[in-house]
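A.B. asks: this is the structure alone, sequence omitted:
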């Protein structure tokens, strides 16, 4: 772990999960969700769907009909949006999810 990660209490070495997030570039909730993922040391796959109705339809299909952004998936499991991600973190349930490898 490098010094910056140590100082920031980030642990990218502990993240084993596959994380995907659907975003719009100027969405403040998307930025907030990505900030928490960054803070946790997560290397995530981002799908920027600004104005792309086909991509938005695919996201909604995966997210049980939810069409708002962000929509977040950890190991193919739909987590929800930004508030859901922060709720998991406040309940100390996010780190165990992130530490689980995608099977």
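C.D. replies: In hand now; what should we look at? Model, not experiment: these values are computed from the prediction. Numbering: from 1, shown residues only.
A.B. asks: please count neighbours and contacts with C-alpha atoms only from this point.
C.D. replies: Noted.
A.B. asks: list the buried residues in the one helix or strand residue 61 maps to.
C.D. replies: With elements taken from DSSP states H and E, the one containing residue 61 is helix 53-62. Going by neighbour count (16 or more other C-alpha atoms under 10 Å), the buried part of helix 53-62 is 56, 59-60.
A.B. asks: looking at the residues you listed, which one is closest to residue 44?
C.D. replies: Of all the buried residues of helix 53-62, residue 59 has the smallest distance to residue 44: 15.7 Å, by C-alpha to C-alpha.
A.B. asks: this is the other structure I want to compare:
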């Protein structure tokens, strides 16, 4: 997950993932390493954080993650099933 320290959406997304049982979240802090923001933009085409990946699947941002959960697809992704 690409994130920054002052992002409330990053905190919300991380909270949902933890409630779903995710114990390890690889956070890439773009506020500490601006080159990683460029990397994030190349990968996602987006400038805002969080940008969340589950495996190689780009979920998107916080709203996208919560929508996946509402639709029932987040659990399957977290289990390693393709979207």
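C.D. replies: That came through, no problem. Here the structure is a predicted model, which is why all the values come from computation and not from measurement.
A.B. asks: Throw the buried residues of helix 53-62 of structure 1 into TSV and include distance to residue 27 of structure 1, thanks.
C.D. replies: Output for these, formatted as TSV (distance: C-alpha to C-alpha, whole Å):
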residue	distance to residue 27 of structure 1
56	14
59	16
60	17
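A.B. asks: closest to residue 37 of structure 1 out of the residues you listed?
C.D. replies: Proximity of the buried residues of helix 53-62 of structure 1 to residue 37 of structure 1 (C-alpha to C-alpha) peaks at residue 59, which lies at 19.1 Å.
A.B. asks: what residue of structure 2 takes the place of the closest one?
C.D. replies: Correspondence of residue 59 of structure 1 to structure 2, assessed by TM-score structural alignment: residue 40.
A.B. asks: how near is that match to residue 25 of structure 2?
C.D. replies: For residue 40 of structure 2, the distance to residue 25 of structure 2 equals 16 Å [C-alpha to C-alpha, to the nearest Å].
A.B. asks: understood, closing this out.
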